[in-house]
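**Student:** got a structure for you, letters missing:
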C-alpha cells in the first residue's frame, strides 16, 4: 500500500479496527477515512453507496461486525445474521463499484464445522455442521468470505479474507452477557477479588480447548497480508497453540491474584469441543505471532483494570 493511499477502516473504534489503525499509523500511514457507527450506518445500502462515491478509498479493511459470546450469539440470532450480512454486502459491493484496489475482510474461526479435525485447515470450510449456538453469525461470515472469493472470480477484484482465532486485547468487550470467554473471565475474577467473593462461577465443564491471539498480532498479520497476499483462500491467523478453558481460568485467576475457588456450572453450554487453527499457510507467507498469552493477559489486565 502506498504511504499516501486513502485507507478506510470499517469498525475503527472496535477491538480489531482500532488495532489495525494503530499498526498503520506506526507504519507511517496518515490518510485515513473513518466513520463511527453513529456517523455511518453500514447496514444502510444507500448511505454506504453515497459514502464510497464521495470518499473513493484506495484500500479497505472490513472489521465492522455485530459480535458477541455464546449467549449473545444464541439469543440475538436473527439480528446477528441480518446485520452482519448487510454490513458485508454493502461494504464489499461498494468497494467493487468504487474500484477499491484491495479489501481485507475479517471473518471468524467459528465458520468452521463444529467437529472439524484439529488443527483446522483452511479447506475444512463447509465440510460439516456448524456449532448451533453461533450458526447465524457463522453463516453471515461464510457469506462474506464467499462474496470476496466470487467478486475476485467474476470481476477481477483483489479482495482477501482472514480467519482469526479467538482474540483479546485493548478495546475488548467486557460485558458479562455479550462478551467472549477471556474478557468475561478477566472481569469476573477482578470483581471477585475486589469484593472478596469466596467463589467465581465459570460456564461449562472447563474441558473445551481454545486458542487465543492478541489483537495487535492480528493487526500486524492483516497488514502483512495486505502487502503480500493475493488469493481466494481465506487465511487462518492464530498462534498454533491452545489450552483448556480450565487452564485459561486458572491462568487468569493467577494473573488477577484471586485466591478464592472456581465453581464450574456444567448446566451451561461448552460450545465447540476444540478449535485450533492450522497456521502453516500464514507462517509460510512470513508471519508468526509474537505475543505470548501469559504476557498478553498481564498487559491487558493491568491496562484495563489496574490503571482506571
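**Tutor:** Alright, I've got the coordinates. All of these numbers come straight from a predicted model, not from anything done at the bench.

**Student:** Could you use CA atoms for every contact and neighbour count after this?
**Tutor:** Will do.

**Student:** so how far is residue 148 from residue 281?
**Tutor:** Note on residue 281: its distance to residue 148, by C-alpha to C-alpha, to the nearest Å, is 19 Å.

**Student:** who has more neighbours, those two?
**Tutor:** Neighbour totals were compared for residue 281 and residue 148, and residue 148 leads with 26 against 15 (other C-alpha atoms under 10 Å).

**Student:** which residues does the closest residue in space to that one that isn't next to it in sequence contact?
**Tutor:** If the residues on either side of it in the chain are set aside, residue 148 comes closest to residue 159, at 5.3 Å by C-alpha to C-alpha, 6 or more residues apart in numbering. Shown in contact with residue 159 (C-alpha atoms under 8 Å, 6 or more residues apart in numbering): 102-105, 148-149, 151-152, 230.

**Student:** For the protein, which segments are assigned as helices?
**Tutor:** Along the chain, the segments classed as helices by DSSP state H run 15-26, 45-55, 70-75, 77-97, 135-155, 181-194, 215-228, 245-256, 280-284, 293-301.

**Student:** Please identify the buried residues of stretch 155-170?
**Tutor:** 157-170 (16 or more other C-alpha atoms under 10 Å).

**Student:** swap that for stretch 200-207, sorry
**Tutor:** Applying a neighbour-count criterion of 16+ other C-alpha under 10 Å, one finds 200, 202-206 buried in stretch 200-207.

**Student:** Give me the subset of those that lies in strands.
**Tutor:** Residues of the buried residues of stretch 200-207 located in strands (DSSP state E): 200, 202-203.

**Student:** between those residues, which is closest to residue 77?
**Tutor:** residue 203 (20.3 Å; C-alpha to C-alpha).

**Student:** Verify the contact between residue 72 and residue 178 for me.
**Tutor:** Yes: using C-alpha atoms under 8 Å, residue 72 is in contact with residue 178, at 5.1 Å.

**Student:** adding another structure so you can compare the two:
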C-alpha cells in the first residue's frame, strides 16, 4: 500500500471477521500513527444488494481500498433449504461491490471466499488452482457458486481494466462476535450457544447433530484478521490465496465438541445423533502458498481460541447475535 492517506472500507464490518479486523486495527492504532482510515460498515449502513445504496456508501466514504466481507451466510441446514436465495443475493452483493469499486477507482479489493467453493469430488489437500475443477457439494451450491463468481469477476476486472481485485479463501472461522443463532449459525458458535443453554437448563446429556467424525480446519477470527490485513498491504496478485491453519491442525467435530465442553466446564455427557446429515467428510486445504509468502505466522492453538470464544460469549450473551 502507498504511503499517502488510505481509506479502507470494510463491508460486512459488523460481522465475525469485520469485528476481528477492527480489534486488530485498534491494537495497531494504540501503538502509533497510521496513514490508514478504516471504515466498518454493516447492513444498517446500506443494503449492498441494491446498486443505488452501494453507490451512496462509496460516495460517502470515498474508499481507496475495500475489504469485502458482506454476504448472506448460514449453516448447513439453512443452506440446504435456501440455495436459490443464497445464489441470487450473494451474486447481487458481489457484483455491486466490485463494479462500484471499479467505478470509484478503488486501488485494491480483497474479497472473502470460503472453502466450500471447492469441488465436491476432488483430491486432498485442496489448493488455489482447484476452485473451478467441478461442481461444489450439493448442500450449498447456491452460496458456493456465488462465491466462485467473485474469482471470475476479479479476473475479468483485471484483464479488461487492470484492477487489483483479489480474494482469500479462509477455512472455517470462529471467534468473538460470531453468529450464535440456533437457526443459521456454523458449527462452533452453534455448539457453544447450545451447550450454554444445556448448562442453564441443567441437561445431563448434550446432543451433537451428526456422527462427530467429519474433519475440519478451524481458524480463530483474530488470526484471520491479521492475515487479511497482511493480504491487503502485501499480496499483489489477483489469484486467490487460501488462509488456513496447517493440514496437521485438522480436527474432528467431536474433538471440537469436547474442547467446548472443557471450556464451558460442562459436566454432562455428549451424544451423537447419527440420523442427521454430516455434510462433507473433509475439506482439507493446503496453506503452502501462504506459508511460502508469510513463513513465520503463528496460529492460536484451537483449545485457547475456543476458550477465549466461550468466555466472550458468556460475557456478551445478551448482546451477541443469538
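**Tutor:** Ah, there it is. Small disclaimer: the values here were computed from a predicted structure and weren't measured.

**Student:** now what about the TM-score between them?
**Tutor:** The TM-score (TM-score structural alignment, normalised by the length of the first structure) is 0.95; 308 aligned residues with a C-alpha RMSD of 1.6 Å.

**Student:** still on that earlier bit, for the buried residues of stretch 200-207 of the first structure, give me a markdown table that also has distance to residue 140 of the first structure.
**Tutor:** Shown next, in a markdown table, are these (distance: C-alpha to C-alpha, whole Å):
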| residue | distance to residue 140 of the first structure |
| --- | --- |
| 200 | 34 |
| 202 | 29 |
| 203 | 26 |
| 204 | 26 |
| 205 | 29 |
| 206 | 28 |
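
**Student:** nearest to residue 68 of the first structure, of those residues?
**Tutor:** Set against residue 68 of the first structure, the nearest of those by C-alpha to C-alpha is residue 203 (15.5 Å).

**Student:** The closest one against residue 262, yeah?
**Tutor:** No: Residue 203 of the first structure is not in contact with residue 262 according to C-alpha under 8 Å; the separation is 10.4 Å.

**Student:** about what we covered before: please identify which of the helices of the first structure is closest to residue 238 of the first structure.
**Tutor:** Residue 238 of the first structure lies closest to helix 215-228 among these, at 7.8 Å (C-alpha to C-alpha).

**Student:** What's the match for residue 266 of the second structure in the first structure?
**Tutor:** Following TM-score structural alignment, the counterpart assigned to residue 266 of the second structure within the first structure is residue 258.

**Student:** quick one: contacts for its match?
**Tutor:** So residue 258 of the first structure contacts 189-190, 192-193 (C-alpha under 8 Å, 6+ apart).

**Student:** Shared with the second structure, which of those residues?
**Tutor:** Shared with the second structure under both residues aligned by TM-score structural alignment, their matches' C-alpha atoms under 8 Å, the contacts from those are 189, 193.

**Student:** Looking at the contacts of residue 258 of the first structure, state which has the most neighbours.
**Tutor:** Most surrounded of the contacts of residue 258 of the first structure: other C-alpha under 10 Å gives residue 189, at 27 neighbours.

**Student:** What residue in the second structure is paired with it?
**Tutor:** Using TM-score structural alignment, the partner of residue 189 of the first structure in the second structure is residue 195.

**Student:** how near is that match to residue 265 of the second structure?
**Tutor:** Counting by C-alpha to C-alpha, the gap from residue 195 of the second structure to residue 265 of the second structure is 10 Å.

**Student:** what's the answer for residue 84 of the second structure, then?
**Tutor:** Where residue 265 of the second structure is concerned, residue 84 of the second structure sits at a distance of 40 Å (C-alpha to C-alpha).

**Student:** So residue 10 of the second structure sits against residue 38, correct?
**Tutor:** Yes: the criterion here is C-alpha under 8 Å, and residue 10 of the second structure meets it with residue 38 at 7.5 Å.

**Student:** In terms of neighbours, single out the busier of these two.
**Tutor:** For residue 10 of the second structure and residue 38, the more surrounded residue by other C-alpha under 10 Å is residue 10, and the numbers stand at 27 against 18.

**Student:** got a list of what the more buried one touches?
**Tutor:** Residues in contact with residue 10 of the second structure, defined by C-alpha under 8 Å, 6+ apart, are 18, 38-41, 66-69.

**Student:** Now which residue in the first structure aligns to residue 287 of the second structure?
**Tutor:** Match for residue 287 of the second structure (TM-score structural alignment): residue 279.

**Student:** Give me the aligned partner of residue 170 of the second structure over in the first structure.
**Tutor:** Alignment note (TM-score structural alignment): residue 170 of the second structure maps to residue 164 of the first structure.

**Student:** Then residue 51 of the second structure?
**Tutor:** Correspondence of residue 51 of the second structure to the first structure, assessed by TM-score structural alignment: residue 45.

**Student:** how far away is that match from residue 274 of the first structure?
**Tutor:** 37 Å.

**Student:** who's more crowded, those two?
**Tutor:** residue 274 (22 against 17).

**Student:** Report the contact partners of that one.
**Tutor:** If you count contacts by C-alpha under 8 Å, 6+ apart, residue 274 of the first structure has them with 118, 208-210.
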